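Asks: 3D model of this:
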Amino acid sequence: MERRVGVEHLDLFLSDSNLEEGITQVVKSVRPEWPEINIKLKVFTDGITNRLIGVYLEKNPNDMVLIRVYGEKTELFIDRKQELRNMRTMYKSGLIPPFYCSFNNGICYGYSPGVVLDEDMVRDPIISSLISEMMARMHTIKPQVSRCHEAKDCAHEPEPSLFRGLRKFLDLIPCALRDTQQDKRFKKFIPKKENLLLEVNFLENSLRKLSSPIVFSHNDLLLKNIVFSAEKRAVTFIDFEYADYNYQAFDIANHFCEFAGVDTFNPSLYPNKEFQFRWLRHYLEAWFALKTRSLVANSIERPSIDKEVETLYHQVNQFAMASHMCWGLWAIVQAEHSTIHFDYLGYSIQRLREYYKLKDEFLINDDIYH
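Replies: Below you'll find the predicted structure:
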């Protein structure tokens, strides 16, 4: 049966007190033929921004719809309307399952059968090649966005979201955390806000000079946001909350930084030069293949792939600094507002520590990972 792809909005707020009842109402809207008595729930626990619940019939677990309940106060730094536009565009491009509906504090969308990646799977040659190809595809689509480089003329190149996002996180960082014990750690291990602003300014001055292309980016390609289907020999990206136009090298660097994991953050798992060169070559081959018509139409000679790999490698490893800064700031905001049980402050300390480590290497070598 062909499933209806909804664009409707349900005037419904899901909370702990009405979670099952609210889920039932959402499911009745998108799967009215499902008998309520046979509906089962699966709670996914890997997210550290939102709560995710899978809903399915007892005899057909692969025909699942996902209900994501937004985390507390995430609307402060996530454009939810933009997220819905992104999901519809990605679905029309054949890159993700359908979006069904939204409600006041969440969305309902299609399920991608498969398994989410772990620290070993992401290094598998087949899976890593699929990821690089999928990222190249995503980087060549042009979704509708709410912001343009020039507010009055959207024909200009879109503005990258990186530094706008960093400053938004900075603005949301409080002077003190409400939890007394957390606040002691916060004041002991987190640099002062004015010092963090200096670091953001340093990043902007340094990274803009690299002239990385601006593309539509996922911006949060951690391991749990990639689903691998062995049956289809394919990967699917999920959770487009932070998707926006951004620097190509940032999106790739951010993915590489996520090799370290989240619950147990291990920066030594960052991919080495050999892995990166193989990954980046595969990415650029896919990227150039997708852009071939444009290159031919404009009589542009494609640069040497070896030179391009080398250039992108150096860009990516400098943008890794921005990834650590981004999620370090994000985690401070989450430490103050999120109700999800996770040591956000400890995660922030780890990410900022990596930022300063890479910055020191950058300043010493005038580049990193030669």
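Asks: okay, CA-based contacts and neighbour counts for the rest of this
Replies: Fine.
Asks: What is the burial count for residue 327?
Replies: For residue 327, the neighbour count with other CA atoms under 10 Å is 21.
Asks: quick one: contacts for the residue nearest the centre of the chain?
Replies: Among the residues of the chain, the one closest to the centroid is residue 220, at 1.6 Å (CA atoms, centre = their mean). Residues near residue 220 by CA atoms under 8 Å, 6 or more residues apart in numbering: 240, 242, 243, 251, 254, 255.
Asks: Which helix or strand contains it?
Replies: Assignment of secondary structure by DSSP states H and E places residue 220 within no helix or strand.
Asks: I'd like the structure of this one too, to check against the first:
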Amino acid sequence: MGSSPMAQRSGSVPLRAYLRPLLVCDISVSPSCSTESLLRVCRECGPKEWRSDTSTWDDFTVTPVRGGLTNLMYACAHNSIRVVVRVYGANSDAFNERDGRVTKALGEVGMGKQVYGFFQNGRVEGWIQGRTLQPGELVDPDIAPLVGTKMAELHTLSLYENEGESGTEREEERVPTLWSLLHSWMDESESVTFDKGSHNAQRLEALDLPRWREYAREVEVALASTSSPVVFAHNDLHAGNILYDPSSHSASLIDWEFASWSYRDFDIANYMGEVHDCDPDLFPTQSQQSHFLRGYCSVAGGEWQDLYRLAVPWVPVSHLLWGFWGVIQAYKSHIPDFDYLEYARMRFESLKRCTVQNE
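Replies: Below you'll find the model as predicted:
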């Protein structure tokens, strides 16, 4: 497989783009996400053509977009233009504000969506053609290599920032955020409570979180001796954050709220952990993972077998991170029809039985 156009050029993402003026509207989407409030943010925060459109907007349509676990998303269309309105979930503003700025910066080199504008509880962003994947497709021999190349393109981008008035550019200091994020979520999970004697209180107790906090510390110590490269990573690359367009046979990465400097091997391991959708009996074999890893190595170089060996020890970190995230979301989130405590239980259950099957 040849290198992609992104890999063939020396792509550089200007971190100063995070600070460029962005359209910010002093309005919000209603708690019920009514069509009227979605229409208003589209007219004021959407594409330039919409902001000057004085027509009746009789053709305006709204379609819920499935797959978001933190935010609510709606596909809105008018006059042959389609956008996504992202309404932030509870207590996620800090992550989402950064997500929007990262998306804007990466969009300038073809790695993210266009961001049109922000409103009080969300933003309006461009539409990317495609559908989200199913977990099993993460090891599909035709699709997985596309995702692998996209991750490698992200990891090999040169990120820089402006330094002082001289305008000289330097490589940003690469400080991984993984362990600090895990620590903060472990600490926050200690304050999660439900009504005494309630079903959720019993389920929370059954998770035995003190056990997993101690295990997390042991894993961190064990991985301290590894030398994974530090890259700008997605950190949350599951099936719902990948769009596949069958017409062009292309893949796009979306939703950058957790993107940061992190360990390359964790980003790859996190992808591995998502393939089996929290069912440890379905953890993919080395042969199944090879499709994604071959795609990655076609851009970043190296042997896929070596990459597999280096990434596997980081899989438990993925389950720990998202297990504690699930506990916190069970307490905070207003996203309907998703059982966050069950999600956390499955993540921690995978830790008990997470074994790698080799063919």
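Asks: where does the TM-score land?
Replies: Overlay of the two chains. TM-score (TM-score structural alignment, normalised by the length of structure 2): 0.83; 322 aligned residues with a CA RMSD of 2.3 Å.
Asks: how about the residue nearest to the centre of structure 1, what's its match in structure 2?
Replies: In structure 2, residue 220 of structure 1 lines up with residue 236, judged by TM-score structural alignment.
Asks: same deal with residue 348 of structure 1?
Replies: Checking TM-score structural alignment: residue 348 of structure 1 goes with residue 344.
Asks: how many other residues sit next to its match?
Replies: Count around residue 344 of structure 2 with other CA under 10 Å applied: 26.
Asks: Next: the one 10 residues further on.
Replies: Here the neighbour count serves as a burial measure; for residue 354 of structure 2 (other CA under 10 Å) it reads 20.
Asks: neighbours of the residue lying closest to it once chain neighbours are set aside, just the number please.
Replies: Distance criterion CA to CA, 6 or more residues apart in numbering; nearest residue to residue 354 of structure 2, sequence neighbours excluded, is residue 280 at 5.6 Å. When neighbours are defined as other CA under 10 Å, residue 280 of structure 2 has 19 of them.
Asks: again with residue 43 of structure 1
Replies: Neighbour number of residue 43 of structure 1 under other CA under 10 Å is 12.
Asks: now do residue 330 of structure 1
Replies: Neighbours of residue 330 of structure 1 using other CA under 10 Å come to 23.
Asks: Structure 2: which residue goes with that one?
Replies: Residue 330 of structure 1 maps onto residue 325 in structure 2, by TM-score structural alignment.
Asks: Give the closest residue to its match in space, chain neighbours not counted.
Replies: Nearest non-adjacent residue to residue 325 of structure 2 (CA to CA, 6+ apart): residue 185, at 6.5 Å.
Asks: which SS class is that neighbour?
Replies: Secondary structure, DSSP: H, G, I helix; E, B strand; the rest coil: residue 185 of structure 2 is helix.
Asks: What does it correspond to in structure 1?
Replies: Per TM-score structural alignment, residue 185 of structure 2 is aligned with residue 169.
Asks: Residue 89 of structure 2 too?
Replies: Using TM-score structural alignment, residue 89 of structure 2 lines up with residue 71 in structure 1.
Asks: what about that match, how many neighbours?
Replies: So residue 71 of structure 1, with other CA under 10 Å, has 19 neighbours.
Asks: With adjacent residues omitted, what lies nearest to it?
Replies: Nearest non-adjacent residue to residue 71 of structure 1 (CA to CA, 6+ apart): residue 50, at 4.4 Å.
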